[in-house]
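>>> Have a look at this fold, sequence not included:
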């Protein structure tokens, strides 16, 4: 148990020291154009790999809730649809319609993107190379702090509006 705790703590420190600002990390925008993480420099960004046909898909509601609660203070929630776990719809148009109609999403969203393996997007490939961490299922979350460093990662079972996630986000936001 103690060895596991030390290993997990060591990984958390390694992940926390990973600087993602080195990019450039550009994602294709589901609406056309691109999302460039450097455009959000100085702001916390929660990057979440998502899927429309997953048991965790209802977390979209919580992700939108986070965005609604904190966007005026600078938080960006970036949804990254992925079919790496074979639970995403076939086209970006289907994903966009599903998310807007079912969950009323207006948070930034990418096109369908690989998040693991040889075809992983550079953001995820660099995260894995630097820390060993990669999404092991849909709705894994990565919080990049306002300083461009990875502050925390969470698996699929961590609910977006949980205290663990909101506390970490609030620590990165300017005080009002």
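Received it, and whenever you're ready, just let me know what you need. What you are looking at is a predicted structure, and each value in this text was computed from that prediction instead of being measured.

>>> From here on, just use CA atoms for contacts and neighbour counts.
Will do.

>>> For residue 161, grab the count of nearby residues.
A count of neighbours around residue 161, defined by other CA atoms under 10 Å, yields 17.

>>> Excluding sequence neighbours, find me the nearest residue to it.
Taking CA to CA, 6 or more residues apart in numbering, and ignoring the residues beside it in sequence, residue 161 has residue 62 as its nearest neighbour in space, at 5.8 Å.

>>> Would you mind identifying the next helix or strand past the host helix or strand of that neighbour?
Here residue 62, judged by DSSP states H and E, is contained in helix 59-70. Later in the chain than helix 59-70, the nearest helix or strand by DSSP H and E is strand 76-81.

>>> take a look at this one as well, against the first:
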């Protein structure tokens, strides 16, 4: 598989989504958690979505409970939390694993395309971000500590 459009995922409300529906868009894929020190980044992610959405930008949130049990809730609880606390309107997906034998195929591909710090392939923590271009290929990977606002210039360049 060589682009985002080669994958599918399940939406947070249980519907299968073919990620080819994002063809031609710039996409930021993020593994999320509701009880993490980085959880306030939901606000920044929503601001990016609000700012660039009409220009063909999407944020795709993938809840993950692999780091410190920081996403213990069920999908309906996660969705309600995101909407209530951060007014999230960007697409959220069902809880997945991002590392190990049961890692979602999308994340296996993302890690293969952009290894992390010092070549580290695995996802280090919640809110690791992958920027994907209009052609479906990975442009860059951003650490959990990278605030969404710091990605604006990269998004603008990809949208141009």
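Okay, I see it. From a predicted model like this one, the values you see are computed outputs, not experimental measurements.

>>> if we can go back for a sec, translate the residue nearest to residue 161 of the first structure into the numbering of the second structure.
Taking TM-score structural alignment as the criterion, the aligned counterpart of residue 62 of the first structure in the second structure is residue 44.

>>> Looks like its match contacts residue 150 (just checking).
No. With contact defined as CA atoms under 8 Å, residue 44 of the second structure does not reach residue 150; the gap is 9.7 Å.

>>> Between these two, which is the more surrounded one?
A count of neighbours by other CA under 10 Å puts residue 44 above the other of residue 44 of the second structure and residue 150, at 16 against 11.

>>> can you give me the helices for the second structure?
Using DSSP state H, the helices assigned to the second structure run over residues 41-52, 75-86, 105-113, 152-159.

>>> Redo these as JSON lines? Include distance to residue 16 of the second structure.
Formatted as JSON lines, the entries for the helices of the second structure read as follows, by distance: least, CA to CA, whole Å:
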{"stretch": "helix 41-52", "distance to residue 16 of the second structure": "22"}
{"stretch": "helix 75-86", "distance to residue 16 of the second structure": "14"}
{"stretch": "helix 105-113", "distance to residue 16 of the second structure": "14"}
{"stretch": "helix 152-159", "distance to residue 16 of the second structure": "27"}
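
>>> out of these, nearest to residue 135 of the second structure?
When the helices of the second structure are compared by CA to CA, helix 152-159 sits nearest residue 135 of the second structure, at 10.1 Å.

>>> which residues in the first structure does the closest one align to?
Under TM-score structural alignment, the counterpart of helix 152-159 of the second structure in the first structure spans residues 166-173.

>>> Can you pull up the most central residue in the first structure?
Nearest to the geometric centre of the first structure sits residue 47, at 1.7 Å (CA atoms, centre = their mean).

>>> what does that one align to in the second structure?
In the second structure, the residue matched to residue 47 of the first structure (TM-score structural alignment) is residue 29.

>>> my guess is that match meets residue 57, correct?
No. Residue 29 of the second structure is beyond contact range of residue 57, at 11.1 Å (criterion: CA under 8 Å).

>>> And the residue mapped onto residue 81 of the first structure from the second structure, how close does it get to residue 56 of the second structure?
In the second structure, the residue equivalent to residue 81 of the first structure is residue 63, according to TM-score structural alignment. Counting by CA to CA, to the nearest Å, the separation of residue 63 of the second structure from residue 56 of the second structure is 23 Å.

>>> who's more crowded, those two?
residue 63 (29 against 15).

>>> Now which residue in the second structure aligns to residue 32 of the first structure?
With TM-score structural alignment as the matching criterion, the partner of residue 32 of the first structure in the second structure is residue 14.

>>> which one is that match nearest to, not counting chain neighbours?
Nearest residue to residue 14 of the second structure, sequence neighbours excluded (CA to CA, 6+ apart): residue 94, at 7.0 Å.

>>> Please apply the same query to residue 49 of the first structure.
Closest residue in space to residue 49 of the first structure, ignoring its immediate chain neighbours: residue 80 at 4.5 Å, by CA to CA, 6+ apart.

>>> mind listing what the one you found touches?
Remark: with contacts taken as CA atoms under 8 Å, 6 or more residues apart in numbering, residue 80 of the first structure is in contact with 47-50, 109-113.
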